[in-house]
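[1] Model the following, please.
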Amino acid sequence: MTQPMARAAAPIHEQIYTRFRSMIEQGQLSPGQKVSSLRALATELGVARGTVQVAYDRLLGEGYLVARGPAGTFVSEHTAPARPAHAKKAPVAARPFARPSAPETIVDMEGGNPAPLQMGLPALDEFPRKVWARLMTRQARKVGSLNKPPPAGYMPLREALAAYLHRSRGIDAHAAQVFIVPAYTASLALIVDALGLARESAWIEHPCYPPTAQTLKRMGLRICNVPVDEHGIDVGFGRKRFKNARLAVVTPSHQSPTGVALPLQRRVELLDWADAHDAWIVEDDYDGEYRYRGHPLPALKSMDACGRVIYCGTLSKVLFPGLRLSYVVVAPNLVPQFELACRRTVHGGCPELMQAVVADFIAEGHFSRHIKRMRTLYARRRAMLAEALAPYAADGFVVHLQDGGMHLLVDVREDLDDVALASRACDAGFAVRALTTWRNGSHGRRGLLMGFTNISSQAQAQRLVTELFRAFDLRAR
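    The predicted structure is shown next:
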């Protein structure tokens, strides 16, 4: 029998990554040039979109590519070719990538039904559609809801969010301090613009959510990787190694992706550093509502006596991803410059109709009830996935249950390549991510990130895990 090409050569995602990097470094792809979309390249190569996603994530994380939302993905403007500038440009259509020998399942990462174990998605099957439809119908009858929203956001929504954050996260802010933006990356862009931080240095957690580094690099900041240990970001390391940084982006309630919570001592150290160095802290509280032991931790912003913390929250991960609605909370003295920056960068954000519906959803108590119900549901679904994974601990796949979050981190034994495992999972239709890609490919702890929010039964969890480990094909090693 002929040996499959995928076993004889490097993994497909590695070939894609290596080829793109070479083409960029050799000047075959120019700075600013648009590259193929995930769907187009996957179709062209006959591979799963998830396989291309793994390669693109690594290229984005290392700064070779930049994502510009609906406009597409481009070669970074800051990437210089390794060859002399006068060298003749080679054609793009050079040596093709090796193709796998069998058809692959395409993972739907951009819409439709969620792929199995996909991260960052709420429980779509439990969203209160009837309530939402009623509120939507009511708002659609109002002429004002069809207008373009103010640059800083729809005022009733800003008021509703300010009241909710005061109750649930301990943040004392007026509506004028809340700014509505279309997404987390837009939040970072707004903050950098409003505070004039372009070309400054920024601490980011290592590992961290890949779009954080991508967005800051695109905005012209220098990235400083500060390691995360069992207590979160190592503030002492950052102070010693990167003394001139003016920004720190952190996930203190539930570190992304390791899941650890930043303890009180380090929170105080971080606030002291910002105050002493005229620096700013971005608190990304992407899933702070979901804590399964004890009460949700208070936000870092609630401890901020000097106005150095910029709080970022999202409704897309709590309600549904198509909403594309996030928000930023700033100190009172920063309101004027953020209002000016909104006019420059946000351009209206989420449609006013959707903002109005969310405002009603929060003001009428549906939001708080939904959060409470999802907290109970996610605790149960989290336990289902953990139980299904438990027998594989003997094979070196160990689940570390943290107190909160919407995904599990599964440690992988040292002799296995987590990126390769994630690629095989994607080829089989799973949306599992490798921890290594969240460290920009650097060496360190290996693991797999798995979402549990859309698992509906213990039987489904068992079936998915069985199919996942079949896709890993550990006996083939």
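[2] all contacts plus neighbour counts: C-alpha atoms, from now on.
    Will do.
[3] Name the residues that touch the helix or strand R382 falls within?
    Element membership of R382 [criterion: DSSP states H and E] is helix 366-389. Counting contacts by C-alpha atoms under 8 Å, 6 or more residues apart in numbering, the residues outside helix 366-389 that touch it are 123, 128, 289-292, 318, 361-362, 397, 399, 406-408, 452-458, 461-462, 465.
[4] ok, which stretches of the stretch 201-350 of the chain are helices?
    With DSSP state H, counting those that start in this stretch applied, the stretch 201-350 of the chain shows helices at 210-218, 235-241, 264-276, 335-345, listed in chain order.
[5] Packing partners of the second one?
    By that I understand helix 235-241. Applying 3 or more C-alpha pairs under 8 Å, 6 or more residues apart in numbering; DSSP states H and E, one finds that helix 235-241 contacts strand 222-229, helix 264-276.
[6] wait, which of the helices of the stretch 201-350 of the chain is closest to V249?
    Put simply, out of the helices of the stretch 201-350 of the chain the one that sits nearest V249 is helix 210-218, at 8.0 Å, with distance taken as C-alpha to C-alpha.
[7] one more, for comparison:
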Amino acid sequence: MSRFGLVFSLDPQHKAPLYRQIYQRVKRAIMEGQLKRGSRVPSVRALASELGVARATVENAYGLLTAEGFLQSRGQAGTMVSAPESLSAPAPSPAAKSAPRKPINPMLPSVSSLPFQLGLPALDAFPRAIWSRIVARQSRHTAMNDLGHPPLTGIDALRASVARYLQLSRGFTCRPEQIFICGGYAPVLDLIIGSLLQPGDGVWLEDPGYPVTQAFFRAAGATPLAVNVDEEGMNVPQAVAHHPHARFAVVTPAHQSPLGVTMSLSRRMALLDWAAKQQAWIIEDDYDSEFRYHGQPLPSLKSLDTQGRVIYAGTFSKVMFPALRCGYVVVPESLVEKIEAYCPLRICGTPPLIQAGITEFIDQGHFYRHLKRMRQLYAERRGYLEQALKAAFSPDVLQVNRQAGGIQLCTTLNSTLDDALIAKNAREQGLAVQALSDWQVQRRDRHDRLRPNGLLMGFPNISSQEMANLLVARLAQIVTDSGMITGSTK
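    From the prediction side, this is the model:
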């Protein structure tokens, strides 16, 4: 087929549908460097004519490639290869092909966004023009004093803006001096652990829970204590009964990560009571409470804290974009001096120019308008994915969990299916699906009824029902091709 610079034919008897055969061959041509970045591919009409298939078959193949970032439609200019240059490289030598691959770490974010990637906001909906003007203006107005060493705790203007925002949206008051700007959630944990934790300290962790949190506490020599999560959130009575003398508890009360449940008021009060009696610390990870689809965002656990035991962690990565590398932590008054003393060992990693830009973005009202738009948009995009999943899978195979907010969708799988294997196969095919079982704190056998079994998927960058249908069809095909469910998809 001359337009491609290579020749291939389709096999109607092959188990893969024709559109997937086209998808696989074009993708392979891009990955092996036969199709270069910026080169034009045949139109849908032309390719359908040459292969002798319906236009819809080619449209489905191109749709999948576009959703994954391999192709880009440029209107009348045609459809172009848009994959990174690093993919359009010569085919590896036989020796390179036989080299063992490093295992994929499902918790590490991809260099570029992949379908279903967790923690990634809607990049297409961020007001980039406004942000660019703000940063450009900040850069033009750089003063001589701005060129020196930046404050270790974050610039004062941003700390003050965050304090005002938290009072308005999260229901608690704090002084700017209690706020420490960090280069994301991991540096927030590093600051807290380095300042307060002693090796061997017990830490209550939600099970299942965010793997990064588990990894940090394990690396610091803490003793992770798995606490089950039910429909009311972390099971505090269970934790008090079995591990009363822990020194920390890490919770996501507004929207539990990953199950999406909200911690009940009785559990919140029990947790605060335990912390006050034990002089323990509660780390409230409020990672995406801004995105609630029904009603206003729930009050934070910090707003109920009268004894100064809650350390509140927030981030701009989910509400703006991850490349900012900016988060913050609010500590009780009693810890300000101790945290300040530790700051020289763990300086703020967010450049002052970016901090100043975020400050202006908040103070000019862009931040609040953006959050309002995103709540509506995410409710719509979650609906796309939920509808596609319900159409592709029967309820006895996969069910979508009910959630009031957040930017990831959680599903439950039939107990006979292996979520870790499904997720592994999906990642190898370019879908950033994660398995609930990979988020366990206490590892359990597949036959243990307490073992979480489901799939996690991000949806903010699914911009249409058509895209959702194509991606879910691909996921369903991966599951079917893997031989894990026979005749269970619709």
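[8] one step back: so the helix holding R382 of structure 1 aligns onto which residues of structure 2?
    Under TM-score structural alignment, the counterpart of helix 366-389 of structure 1 in structure 2 spans residues 366-389.
[9] helix/strand/coil for the spatially most central residue of structure 2?
    Note on structure 2: the residue nearest the mean C-alpha position is G119, at 1.6 Å, using C-alpha atoms, centre = their mean. Three states are possible here, and by DSSP: H, G, I helix; E, B strand; the rest coil the one that applies to G119 of structure 2 is coil.
[10] quick one: contacts for the closest residue to it other than its chain neighbours?
    Among residues not flanking G119 of structure 2 along the chain, K318 sits closest, at 6.4 Å (C-alpha to C-alpha, 6 or more residues apart in numbering). With contacts defined as C-alpha under 8 Å, 6+ apart, K318 of structure 2 is in contact with 119-121, 287-288.
[11] and K318 of structure 2, how far is that from A435 of structure 2?
    Relative to A435 of structure 2, K318 of structure 2 is positioned 21 Å away (C-alpha to C-alpha, to the nearest Å).
[12] Give me the mean distance between the match of helix 366-389 of structure 1 and structure 1.
    Relative to the matching residues in structure 1, stretch 366-389 of structure 2 has an average distance of 0.6 Å after the fit, by mean C-alpha distance after the TM-score superposition for structure 1.
[13] Mean neighbour count and distance to H13 of structure 1 added to the helices and strands packed on helix 235-241 of structure 1, as TSV?
    As requested, those are exported to TSV (neighbours: other C-alpha atoms under 10 Å; distance: least, C-alpha to C-alpha, whole Å):
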stretch	mean neighbour count	distance to H13 of structure 1
strand 222-229	19	25
helix 264-276	17	38
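[14] count of neighbours near C343 of structure 2?
    C343 of structure 2 is flanked by 18 other residues according to other C-alpha atoms under 10 Å.
[15] Wait, it touches L191, no?
    Yes. In terms of C-alpha atoms under 8 Å, C343 of structure 2 counts as a neighbour of L191; the distance is 7.5 Å.
[16] rewinding a little: would you mind saying which of the helices of the stretch 201-350 of structure 1 lies nearest E414 of structure 1?
    Short answer: helix 210-218, nearest of the helices of the stretch 201-350 of structure 1 by C-alpha to C-alpha, at 22.8 Å.
[17] in what helix or strand does R451 of structure 2 lie?
    With DSSP H and E as criterion, R451 of structure 2 is part of no helix or strand.
[18] Number of residues surrounding the spatially closest residue to it that is not a sequence neighbour?
    Take R451 of structure 2 and drop its neighbours on the chain: the residue closest to it by C-alpha to C-alpha, 6+ apart is R444, 5.8 Å away. The local packing count at R444 of structure 2 equals 13, with neighbours defined by other C-alpha under 10 Å.
[19] how about R444 of structure 2, what's its partner in structure 1?
    Checking with TM-score structural alignment, R444 of structure 2 has S442 as its match.
[20] hang on, that match in a helix?
    No. S442 of structure 1: not assigned to a helix; according to three-state DSSP it is coil.
[21] measure it to I16 of structure 1 for me?
    S442 of structure 1 sits at a distance of 18 Å from I16 of structure 1 (criterion: C-alpha to C-alpha).
[22] picking that back up, any idea which of the helices of the stretch 201-350 of structure 1 gets closest to T73 of structure 1?
    Nearest to T73 of structure 1 among the helices of the stretch 201-350 of structure 1 is helix 210-218; the distance by C-alpha to C-alpha comes to 11.4 Å.
[23] who does that closest one touch, helix- and strand-wise?
    Secondary-structure packing of helix 210-218 of structure 1 (3+ C-alpha pairs under 8 Å, 6+ apart): helix 49-61, strand 65-67, helix 184-195, strand 222-229.
[24] picking up where we left off before, tell me which of the contacts of K318 of structure 2 persist in structure 1.
    When those are mapped onto structure 1 and checked using both residues aligned by TM-score structural alignment, their matches' C-alpha atoms under 8 Å, the preserved contacts are 119-121, 287-288.
[25] Could you single out the nearest of these to W439 of structure 2?
    Distance to W439 of structure 2, by C-alpha to C-alpha, is smallest for G119 among the kept ones among the contacts of K318 of structure 2, at 14.6 Å.
[26] ok, that closest one - contacts?
    Neighbouring residues of G119 of structure 2 by C-alpha under 8 Å, 6+ apart: 318, 407-408, 458.
[27] Also A280 of structure 2?
    246-249, 274, 309.
[28] Same check on V260 of structure 1?
    Each residue near V260 of structure 1 by C-alpha under 8 Å, 6+ apart is listed here: 230-232, 253-254, 402-403.
[29] Quickly note the distance from R402 of structure 2 to S257 of structure 2.
    14 Å.
[30] The two - which one has more neighbours?
    Each of R402 of structure 2 and S257 has its neighbours counted (other C-alpha under 10 Å); S257 has more, 26 against 12.
[31] aligned partner of the more buried one in structure 1?
    Taking TM-score structural alignment, S257 of structure 2 has S256 as its aligned residue in structure 1.
[32] Let's have the contacts of G119 of structure 2 in CSV, adding distance to K338 of structure 2.
    What follows is those, written out as CSV (distance: C-alpha to C-alpha, whole Å):
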residue, distance to K338 of structure 2
K318, 28
I407, 34
Q408, 36
G458, 37
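[33] Of those, which is the nearest to P150 of structure 2?
    Nearest to P150 of structure 2, judged by C-alpha to C-alpha, of the contacts of G119 of structure 2 is K318 at 24.7 Å.
[34] all strands of structure 1, in order?
    Ranges of strands in structure 1, per DSSP state E, are 65-67, 73-75, 178-181, 201-206, 222-229, 232-233, 247-250, 280-284, 309-314, 326-329, 397-399, 407-412, 433-434, 447-451.
[35] Thank you, goodbye.
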